[in-house]
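Q: For reference, the sequence and a predicted model appear below.
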Amino acid sequence: MTIDAQSNAAQSNSPPAIKAGLHLKRPCLIVADLQRALQIYQDILGFRLDYVGEASADSYLYTVFKLPAQAQLTFAALSTEHEPRAIALTEAKNVDLPPLLPPHRIGTVIQVSDLAPIIQQIQALNLEIIPPCSFTAPPNLVFTEQGFHDFDGHLIILYQVKVAEAPHEATT
């Protein structure tokens, strides 16, 4: 049984619903230390840890990520309150993971409700922070984005959306 099948079976006794059409399931990030990665994704960003499991020696993870057979893999699925298993972390032990060098070819974009306290917590971990960017979009939305690199060098881009206050008209 695959990790996904075990997770589905553990969450429900009924068979999973099959959705037709296009569906983005989740990004899966390879990490060197799962507990250290969970400091960011669970403790700071607020993802809920749903499942942790050891990958079998014939796991598809070895094939798709081109990991050597000596790698010991542990898979973790994390959810938000609205998205089941929205992101996955796969710990790869017994293998040296090369650094992720720029230019970055992928970034994981995550909406948060309040960016500032999250960035403060990320800064406390001495991780590389990218300066913020703000812009407006009709009708009156203000977006603020700010990126950082996690412990494994993955580019994570956080954003928050606020409604701009209408300008006050002068009264006489």
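A: It's in.

Q: Please count neighbours and contacts with C-alpha atoms only from this point.
A: Will do.

Q: Neighbours of His82, how many?
A: 7 (other C-alpha atoms under 10 Å).

Q: Now do the contacts for it.
A: For His82, the contact set (C-alpha atoms under 8 Å, 6 or more residues apart in numbering) is empty.

Q: Roughly how far does it sit from Ile156?
A: According to C-alpha to C-alpha, to the nearest Å, His82 and Ile156 sit 20 Å apart.

Q: Chain neighbours aside, what residue packs nearest to Leu101?
A: Gly153 (8.0 Å; C-alpha to C-alpha, 6 or more residues apart in numbering).

Q: just Thr136 next, same as before
A: Leaving aside its sequence neighbours, Thr136 sits nearest to Val142 (C-alpha to C-alpha, 6+ apart; 4.4 Å).

Q: Show me what the helix or strand harbouring that neighbour is packed up against.
A: Here Val142, judged by DSSP states H and E, is contained in strand 141-149. Counting contacts by 3 or more C-alpha pairs under 8 Å, 6 or more residues apart in numbering; DSSP states H and E, strand 141-149 is packed against helix 115-124, strand 133-137, strand 155-163.

Q: Among the ones you listed, which comes closest to Gly53?
A: strand 155-163 (24.2 Å; C-alpha to C-alpha).

Q: got another, please set it beside the one above:
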Amino acid sequence: MQTNNPIPSSLHLKRPCLLVADLERSLTLYRDCLGFKLDYVGNADPDSYLYPVFQLPAAAQLRFAALSTQEEPRALALTEVKGSPLPPPPKPHRGATVIRVPSLASVLPQLATLGLCPITASSFSTPPNLTFTEQAVCDFDGHLIVLYEVQRSSTS
């Protein structure tokens, strides 16, 4: 039986997938601090695409989590790698995950509690009367995250 819902053919960015050393520790940041909703946690099969895609040895044990926002289901994936150490992150950073938060002021104390040190904030304005404030931080595994909030600027 055919459905009336065609498969979308337009460009769509689904989600970043970040390799982490400790899934529970990472969830304290992404779920508890930033507000992602944990959808599920699962174990990767030995023939999972994660092994060749991330060039992981067969001896590594992989567990993954899917996280959602209110607006985007499964917006972020975290894959825990056990039994094979992750290399240190490259410098300079070669990418960042950019996440809008409702309030940087409420997130920053939580980052400090987790022992994470944000990079100095930056603000800029864009038409039509929007002010963006960005604050970058590296997660426990060295992934660069750019957190931002947006507010309406006062009109002059």
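A: Arrived safely. Worth saying up front: this structure is predicted, and the values here are computed from it rather than measured.

Q: follow-up on the earlier one: to which residue of structure 2 is the residue nearest to Thr136 of structure 1 aligned?
A: Superposed on structure 2 with TM-score structural alignment, Val142 of structure 1 falls opposite Thr131.

Q: Ala57 of structure 1 too?
A: Under TM-score structural alignment, Ala57 of structure 1 pairs with Pro46 in structure 2.

Q: Could you give the number of residues near the match of Val142 of structure 1?
A: 17.

Q: That one contacts Phe124, correct?
A: Yes: the criterion here is C-alpha atoms under 8 Å, and Thr131 of structure 2 meets it with Phe124 at 5.7 Å.

Q: Next, the contact list for the residue nearest to the spatial centre of structure 1, please.
A: Computing the C-alpha centroid of structure 1 and ranking residues by C-alpha atoms, centre = their mean puts Ile87 first, at 5.0 Å. Counting by C-alpha under 8 Å, 6+ apart, Ile87 of structure 1 touches Arg26, Pro27, Cys28, Leu29, Ala77, Leu78, Ser79.

Q: Quick check: the aligned partner of it in structure 2 vs Ala112 of structure 2, distance?
A: With TM-score structural alignment as the criterion, the equivalent of Ile87 of structure 1 in structure 2 is Leu76. In this structure, Leu76 of structure 2 and Ala112 of structure 2 are 22 Å apart, going by C-alpha to C-alpha.

Q: go on, Ile99 of structure 2?
A: Ile99 of structure 2 is 18 Å from Ala112 of structure 2, where distance means C-alpha to C-alpha.

Q: of those two, who's got more company?
A: Neighbours per residue (other C-alpha under 10 Å) separate Ile99 of structure 2 from Ala112, with Ile99 holding more: 14 against 11.

Q: for structure 1, what spans make up the strands?
A: For structure 1, strands defined by DSSP state E occupy the ranges 28-31, 48-54, 72-79, 87-93, 107-111, 133-137, 141-149, 155-163.

Q: can you put those strands in a markdown table and add distance to Gln39 of structure 1?
A: Conversion of the strands of structure 1 to a markdown table gives the following (distance: least, C-alpha to C-alpha, whole Å):
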| stretch | distance to Gln39 of structure 1 |
| --- | --- |
| strand 28-31 | 12 |
| strand 48-54 | 11 |
| strand 72-79 | 13 |
| strand 87-93 | 12 |
| strand 107-111 | 16 |
| strand 133-137 | 25 |
| strand 141-149 | 14 |
| strand 155-163 | 14 |
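
Q: so which of these gets nearest Val64 of structure 1?
A: Across the strands of structure 1, Val64 of structure 1 has its closest neighbour in strand 28-31 (11.0 Å, C-alpha to C-alpha).
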